[in-house]
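Peer 1: mind looking at a prediction? Sequence and model below.
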Amino acid sequence: MIVYKAMTNDDHAAIMALLDAMPGVKVRDADSFEGFARYLRRNPGLSFAAEEDGAFVGCVFGGHDGRRGYLYHLAVAPTHRRRGIASALVRNALDALAAEGIGKVHIDLLADNADGLAFWQAAGWFERPELVRLSFLPTGNPQG
């Protein structure tokens, strides 16, 4: 049976191992334990993990800036796909964001993540052709 829970700092190593094994997901320096803990502290109760038999099989990070919500690192182990786990994780995060008064949520995908794009589009999410994402790296570290 799949159990869904809000992520805690104790979950870091197992969540990073899950993410590191996922095609279409890039683990960066920002995903260090310190970055993970800071993210959860700033966005309590908005990131969720799916667990079966004591092992994490899926996760999603949720957060907001006070106006807009953001989801990151949605991942489900290939052995557990097509069971509704990703949809349940997203629903948990969207419900938690809605409880915070957040009515619009964004995601970013790597351009070559065809499976991810198909999932999100099938769930009713849409591309915003009028937007362009720009980034700035104050430290110069592209892994930031």
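Peer 2: Nice, I can see it.

Peer 1: all contacts plus neighbour counts: C-alpha atoms, from now on.
Peer 2: Noted.

Peer 1: the residue nearest to residue 20 when sequence neighbours are not counted: neighbour count?
Peer 2: Nearest in space to residue 20, with sequence neighbours left out and distances taken as CA to CA, 6 or more residues apart in numbering, is residue 27 at 6.2 Å. Residue 27 is flanked by 16 other residues according to other CA atoms under 10 Å.

Peer 1: put this next to the first one:
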Amino acid sequence: MTAPSQTTLRVMTMDDYDAVIELMKATPGVSFRDADSRDATARYLERNPGLSFVAEKDGRLVGCVMSGHDGRRGYLQHLVVLPEHRRQGIANALVGRCLTALEQLGILKSHIDVYRTNDVGQAYWESQGWTLRTDIHRYSHVRRGDENA
């Protein structure tokens, strides 16, 4: 009898880019935009070293989360776990790694944006004790070009 394989968490690198993008594209409720290009992701990881993580099982990426900060607040993006690997604590472990890494930098409050149409995502964050903000509205502005930025 073989032992069940372990899920390994590690810091995301640009070598993970293609697999992470495939996870994102395959997950309803998660957007893929121009801002997720290879160059933009490389800048993000360079600006926020050691704050984004992937989960591997049997040599395959099964989950990811990206995080960064502005010096005061943390921001998580693109938490994804393949459906067949959900409810195993992978998402919680990925989020925990981000929040611990942010806390080590003095960042104690973090945010995540979830599409209003992403019921699964909303249910997850609410089940983890995250608070839905109703006191603010988020406004965006694209300096030039495509609204897909």
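Peer 2: Received it, and whenever you're ready, just let me know what you need. What you are looking at is a predicted structure, and each value in this text was computed from that prediction instead of being measured.

Peer 1: just give the TM-score of the two.
Peer 2: Taking TM-score structural alignment, normalised by the length of the first structure as the basis, the two superposed chains have a TM-score of 0.98; 144 aligned residues with a CA RMSD of 0.6 Å.

Peer 1: if we can go back for a sec, residue in the second structure paired with the residue nearest to residue 20 of the first structure?
Peer 2: Aligned counterpart of residue 27 of the first structure in the second structure: residue 32 (TM-score structural alignment).

Peer 1: dump the residue contacts of its match.
Peer 2: When contacts are counted by CA atoms under 8 Å, 6 or more residues apart in numbering, residue 32 of the second structure touches 21, 24-25.

Peer 1: measure the residue nearest to residue 20 of the first structure to residue 15 of the first structure for me?
Peer 2: Residue 27 of the first structure sits 10 Å away from residue 15 of the first structure when distances are taken as CA to CA, to the nearest Å.

Peer 1: in the first structure, which spans are strands?
Peer 2: Listed in chain order, the strands of the first structure (DSSP state E) span 3-6, 48-52, 55-64, 69-76, 105-107.

Peer 1: the second structure: matching residues for the fourth one?
Peer 2: In other words, strand 69-76 of the first structure. Under TM-score structural alignment, strand 69-76 of the first structure corresponds to residues 74-81 of the second structure.

Peer 1: how about the contacts made by the residue nearest the centre of the second structure?
Peer 2: For the second structure, the residue whose C-alpha lies nearest the mean C-alpha position (CA atoms, centre = their mean) is residue 65; its distance is 2.6 Å. With contacts defined as CA under 8 Å, 6+ apart, the neighbours of residue 65 of the second structure are 52-54, 76-80, 94-95.

Peer 1: just give me the match in the first structure for it.
Peer 2: Under the pairing rule here (TM-score structural alignment), the equivalent of residue 65 of the second structure within the first structure is residue 60.

Peer 1: and if you look at residue 11 of the second structure?
Peer 2: Counting by TM-score structural alignment, residue 11 of the second structure corresponds to residue 6 in the first structure.

Peer 1: quick one: contacts for that match?
Peer 2: For residue 6 of the first structure, the set of contacting residues under the criterion of CA under 8 Å, 6+ apart consists of 45-49.
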